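S.K.: Predicted structure and sequence below. I'll ask about it afterward.
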Amino acid sequence: MAPPRDILRLSGVQKAFKSPDGEDLKILDGVDLLLREGEIVVLLGRSGSGKSTLLRIMSGLVPPTDGEVVYRDCPVTGPVPDLSMVFQSFALFPWLTVLGNVELGLEARGIPREERLRRALAAIDLIGLDGFESAFPRELSGGMRQRVGFARALVVDPDVLLMDEAFSALDVLTAENLRTDLLDLWESRQIPLRGILLVSHNIEEAVLMADRIVIFASNPGRIAAEIPVRLPQPRNRQAPEFRRLVEEVYAIMTRRGPQGSRRVEGVSYRLPSAAINRLAGLTEAIDSECETSGQRFISLPNLADDMQLSVDDLFPLIESLEILDLSMVSQGQIALTSIGRRYVNGDTQERKMVFARQLLKHVPLAAHIRSVLDERPNHRAPAQRFLTELEDNLSEDESQRVLDVVINWGRYAEIFAYDDDSEELSLEDPGEESDALNYG
């Protein structure tokens, strides 16, 4: 039996955009990827890792800065007609009916009216929307609108279906139903697709659908690992083999460098966005789970399920706790450190003091702001001063986001104050040294 042919092949793909000051901001770095006939590949990673940009490069909508994309042995230099894409947003024309939206791609290709109608009606029936041909998008639920998007993508008989977070805007039950229907169509060969490539940040979705999972790392986007999935379809989420694979993916996505811990280097580190109340809630949940189970480490997949947190919700919180040395992660499991236990068991003031100590110790930007305020006679400094420093290494938007994170953390810890009207940072009581600086 001949091996499956390559459909899409990416070699050394890079993508960079120009910042307002003319600097190159690298989004993707050295991506090598292959999609073969007869397989579903899921690109799994956190938001902002460049997955969607990579999908557009594959389709020919966006050119790479460097590297090569090859479709069926031909270099991709523009949009590829045999590739269809389904987006996270439904992207329907509100003034067109379901039938009109589905016909649109066929009309753009010059397909005669009678043939357009026949194929559009067949696609609508196939995707489970028979009877809604004359409905407008405003009359449909979110799940039904996304089905229209699938019908529009499939009606042109594509070779490959590209999906950009196609299920993420749907509620859990609707997304599950649509995923199952798509897999049934794929497994029964009722659709002419030769390959499917899905961008996702949902680990269970990836294990449920993929023949191969490609895990993306961030800043810049690059492939961190590839995992073959050899579980037969349909897959049982409760099966031990399924759960083990989910835990393996969690372990890879939370893996640290050689030192085994997350260390923040420099003031321009891309700190994760994490609200204080959510950090506190997560430490309390970890502590409660550990107390209930009698174990120090608890499973990240179980924690995510219990708290109903997605990867994009959970991972920034985990990273923040690790940065502050309030928790540690190993092999897809998490535990509170001794400092983390002191934090979670403390009263409001004790928590603030612990947090302040860890913030000044482990986040250079927070310590830098405090040092500048301490040294100035009036103990005040404009936020723009620190924003300008961040923009030496980060984009304008990213600089503002990182500064906002540190300001929120610092205000909670009471190591400095911030006036939103004047956009100034200051010491609330410059006559006294903060207790946080002496707290052991």
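M.R.: That came through fine.
S.K.: From now on I want contacts and neighbour counts done on CA atoms only, so please keep to that.
M.R.: OK.
S.K.: What about Ala285, how many residues nearby?
M.R.: As a burial measure, Ala285 scores 16 neighbours (other C-alpha atoms under 10 Å).
S.K.: Next SSE downstream of the strand or helix carrying it?
M.R.: Secondary-structure assignment from DSSP states H and E places Ala285 in helix 276-293. Once the chain leaves helix 276-293, the next helix or strand it forms, by DSSP H and E, is strand 298-299.
S.K.: any idea which element Gln358 lies in?
M.R.: Using DSSP H and E, Gln358 falls in helix 348-362.
S.K.: Direction-wise, compare that helix with helix 276-293 and give the angle.
M.R.: 100 degrees (axes from the mean of the first three to the mean of the last three C-alpha atoms, to 10 degrees).
S.K.: Tell me the buried residues in helix 348-362?
M.R.: Arg351, Lys352, Met353, Val354, Phe355, Ala356, Arg357, Gln358, Leu359, Leu360, His362 (16 or more other C-alpha atoms under 10 Å).
S.K.: I'd like to know how far Arg357 sits from Ile339.
M.R.: Distance, Arg357 to Ile339, by C-alpha to C-alpha, to the nearest Å: 10 Å.
S.K.: That should have said Val86, apologies.
M.R.: 46 Å.
S.K.: The two: which has the busier surroundings?
M.R.: Between Val86 and Ile339, Val86 has the larger neighbour count (other C-alpha under 10 Å), namely 24 against 16.
S.K.: list the buried ones in the helix holding Ala285?
M.R.: Ile276, Leu279, Leu282, Thr283, Glu284, Ala285, Ile286, Asp287, Glu289, Cys290.
S.K.: helices or strands up against that helix?
M.R.: strand 298-299, helix 311-323, strand 333-336, helix 338-344, helix 396-413 (3 or more C-alpha pairs under 8 Å, 6 or more residues apart in numbering; DSSP states H and E).
S.K.: now it against helix 311-323, angle please.
M.R.: Going by the same axes, to 10 degrees, helix 276-293 makes 80 degrees with helix 311-323.
S.K.: For helix 276-293, which outside residues touch it?
M.R.: Contact with helix 276-293 is made by 296-298, 303, 317, 320-321, 334-336, 340-341, 344, 408-409, 412, as judged by C-alpha atoms under 8 Å, 6 or more residues apart in numbering.
S.K.: got a list of what Val13 touches?
M.R.: Leu28, Asp29, Gly30, Val31, Asp32, Pro64, Thr65, Asp66, Gly67, Glu68, Val69.
S.K.: cutoff 6 Å now
M.R.: Gly30, Val31, Asp66, Gly67 (C-alpha atoms under 6 Å, 6 or more residues apart in numbering).
S.K.: for comparison:
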Amino acid sequence: MTNTPLDDPNILRRSDFLLPKGTIYMDGNSLGPSSLASNKATQDVLNNQWEQDLIKSWNVHSWIDLPKKVGSKIAPILGAAPDQVIACDSISVNLFKLLSAGLKINDERKIIVSEQKNFPTDLYIAQGLSELLGKDKCELKQVEKHEIEDALNDEVAILMLTHVDFRTGEMLSMERITKLAHQHGVLVLWDLAHSAGAVPLELDRWNVDFAVGCGYKYLNGGPGSPAFMYVSKRHLRHLKQPLTGWMGHASPFSFEPEYSPAEGIEKALCGTPPILSFAALDGALNAFEGLDMMQVRAQSNSLKLHFLATVTEILQTNPDLKLVTPEDEERQGSQLSFSHPHSYAIAQALIDKQIIVDFRAPDILRLGFTPLYLSHAEVEKAAKTLRNIVQDGSYLNAKYQTRNKVT
């Protein structure tokens, strides 16, 4: 490449992040990097709040309000009013809550429709709920992606989909699919794990019913960071989630023997929030203050195009390396995925050169394009390195063949 595109100074905030020197990080779609704000917030809880104020911190430092506070900071990233978003638990737990609640709301129906290649935990949770309730009350129907729309009918209670495919990076049309589902009286639950913080979202405007997402990918909240859930205000009054823990009670510290749910989104809570994890996520979200997600999207697309332009030759001359992400930008999330028989070894060879990417079975090489800390120059270097590794066959080195426990 002779001309490297310019980075948008309003988007690239590399100095806000704590990345190892010389590392090109292209795995924010799996785990976002640490940030100065997140580090500072966590240290403040450890060294000042917990150490100095002990249990008083629940009131003095408003620990008790962190799930709602963090949810309110996530809400604008989702295109949602703040009182509809709360941070809590994990995606898996929140899926269980919302699938159960959705079946209660649509109680004359029992079928949950999802895609066969959805992220496994989404399918596992629905399968577990079906076993718990019995197939006369809950039945999971898995279909191919091209069969989703035809599967919608007046017997389906909930459509559960992931907005951006974790393997291929393909992005579905949330607005169109939600509207189509509603024509059949179907509630829609979206998994935003690979889209929140990466692509523009308008959950309120698109009339989304429910959504879940995690805090540790594009939101950079750290490993095991709290997840979040969105419940449209039109459903909040009728929401009955099954994990009726004390933090979802209308008056948790009254210690009443009978459960009475909180009025608003707080009823989605269950147990005591993990304060250190919440502090890390709360700090990390400061990076999104003042950001226009449309500009983030435009810069991410620019990075992807520059990468593809640099690897075009190897894609044309090496048939083993194939782009599996749709070429249409409108159908792309913020990642590019390639298939290759030796994808795992290629990923390890890139990592060995401080270009951090990842692998997903059976043969997918994934690269994330997060413009908050990734530049066009870095993307170009990564693309040239990939090209060289594929051309010279260095990925065949024995040290790249042994798979780690976490791939």
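M.R.: Good, I have the coordinates. Only a predicted model underlies this, so the values are computations on that prediction, with no experimental measurement involved.
S.K.: What TM-score do the two superposed chains give?
M.R.: TM-score of the superposed chains, computed with TM-score structural alignment, normalised by the length of the second structure, equals 0.28; 198 aligned residues with a C-alpha RMSD of 7.3 Å.
S.K.: any common contacting residues for Arg357 and Ile339 of the first structure?
M.R.: Going by C-alpha under 6 Å, 6+ apart, no residue sits against Arg357 of the first structure while also sitting against Ile339.
S.K.: Ile227 of the first structure: how many residues sit nearby?
M.R.: 16.
S.K.: which secondary structure elements does the lengthiest helix in the second structure contact?
M.R.: For the second structure, the helix with the greatest residue count under DSSP state H is helix 293-317. Packing partners of helix 293-317 of the second structure (3 or more C-alpha pairs under 6 Å, 6 or more residues apart in numbering; DSSP states H and E): helix 376-392.
S.K.: Show residues contacting the helix it packs on.
M.R.: Against helix 376-392 of the second structure from outside (C-alpha under 6 Å, 6+ apart): Leu303, Phe307, Thr310, Val311.
S.K.: Distance check, the second one against Ala383 of the second structure.
M.R.: In other words, Phe307 of the second structure. Applying C-alpha to C-alpha to Phe307 of the second structure and Ala383 of the second structure gives a distance of 6 Å.
S.K.: who has more neighbours, the two?
M.R.: Higher neighbour count among Phe307 of the second structure and Ala383: Phe307, with 23 against 20, using other C-alpha under 10 Å.
S.K.: ok, now how distant is that one from Ala101 of the second structure?
M.R.: Distance from Phe307 of the second structure to Ala101 of the second structure, by C-alpha to C-alpha: 43 Å.
S.K.: Same question for Ile91 of the second structure.
M.R.: Ile91 of the second structure is 15 Å from Ala101 of the second structure, by C-alpha to C-alpha.
S.K.: Neighbour count for the two, which is higher?
M.R.: Ile91 (24 against 18).
S.K.: Show me what counts as buried in the helix or strand hosting Leu8 of the first structure.
M.R.: Leu8 of the first structure belongs to strand 6-18 when assigned by DSSP H and E. The neighbour-count check on strand 6-18 of the first structure (16+ other C-alpha under 10 Å) flags Asp6, Ile7, Leu8, Arg9, Leu10, Val13, Gln14, Lys15, Ala16 as buried.
S.K.: quick check, nearest of those residues to Asp435 of the first structure?
M.R.: Of all the buried residues of strand 6-18 of the first structure, Ala16 has the smallest distance to Asp435 of the first structure: 44.8 Å, by C-alpha to C-alpha.
S.K.: tell me the contacts of the closest one?
M.R.: Contacts of Ala16 of the first structure by C-alpha under 6 Å, 6+ apart are Asp24, Leu25, Lys26, Ile27.
S.K.: could you redo the last one with a cut-off of 8 Å?
M.R.: Asp24, Leu25, Lys26, Ile27, Leu28, Thr65.
S.K.: From the residues you listed, keep the buried residues only.
M.R.: Leu25, Lys26, Ile27, Leu28.
S.K.: Now go through these and say which are in helices.
M.R.: Using DSSP H, none of these sit in helices.
S.K.: And the furthest pair within those residues?
M.R.: Top of the distance list for these (C-alpha to C-alpha): Leu25 and Leu28, 9.3 Å.
S.K.: of the buried residues of helix 348-362 of the first structure, closest to Ala206 of the first structure?
M.R.: The nearest one, if we look at the buried residues of helix 348-362 of the first structure relative to Ala206 of the first structure and count by C-alpha to C-alpha, is His362, at 34.1 Å.
S.K.: That closest one touches Leu321, doesn't it?
M.R.: No: assessed by C-alpha atoms under 8 Å, His362 of the first structure is found out of contact with Leu321, at 10.9 Å.
S.K.: Which secondary structure elements does the helix holding Gln358 of the first structure sit against?
M.R.: helix 338-344, helix 364-375, helix 396-413, helix 435-438.
S.K.: Which among those is found nearest to Arg147 of the first structure?
M.R.: helix 396-413 (34.6 Å).
S.K.: mind listing what's buried in stretch 172-183 of the first structure?
M.R.: Within stretch 172-183 of the first structure, judged by 16+ other C-alpha under 10 Å, the buried ones are Thr174, Ala175, Leu178, Arg179, Leu182, Leu183.
S.K.: Nearest to Arg152 of the first structure among those?
M.R.: Nearest to Arg152 of the first structure among these, with distances taken as C-alpha to C-alpha, is Leu182, at 13.9 Å.
S.K.: And the helix or strand in which the closest one is found, what does it pack against?
M.R.: Using DSSP H and E, Leu182 of the first structure sits in helix 172-187. Here helix 172-187 of the first structure touches helix 142-154, going by 3+ C-alpha pairs under 8 Å, 6+ apart.
S.K.: After the helix it packs on, which helix or strand is next? Please name it.
M.R.: strand 160-164.
S.K.: now that following strand against strand 6-18, angle please.
M.R.: Using the same axes, to 10 degrees: strand 160-164 of the first structure against strand 6-18 is 40 degrees.
S.K.: one step back: now the buried residues of helix 276-293 of the first structure in a markdown table, with distance to Leu54 of the first structure?
M.R.: Formatted as a markdown table, the buried residues of helix 276-293 of the first structure follow (distance: C-alpha to C-alpha, whole Å):
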| residue | distance to Leu54 of the first structure |
| --- | --- |
| Ile276 | 33 |
| Leu279 | 32 |
| Leu282 | 33 |
| Thr283 | 35 |
| Glu284 | 38 |
| Ala285 | 36 |
| Ile286 | 35 |
| Asp287 | 39 |
| Glu289 | 38 |
| Cys290 | 40 |
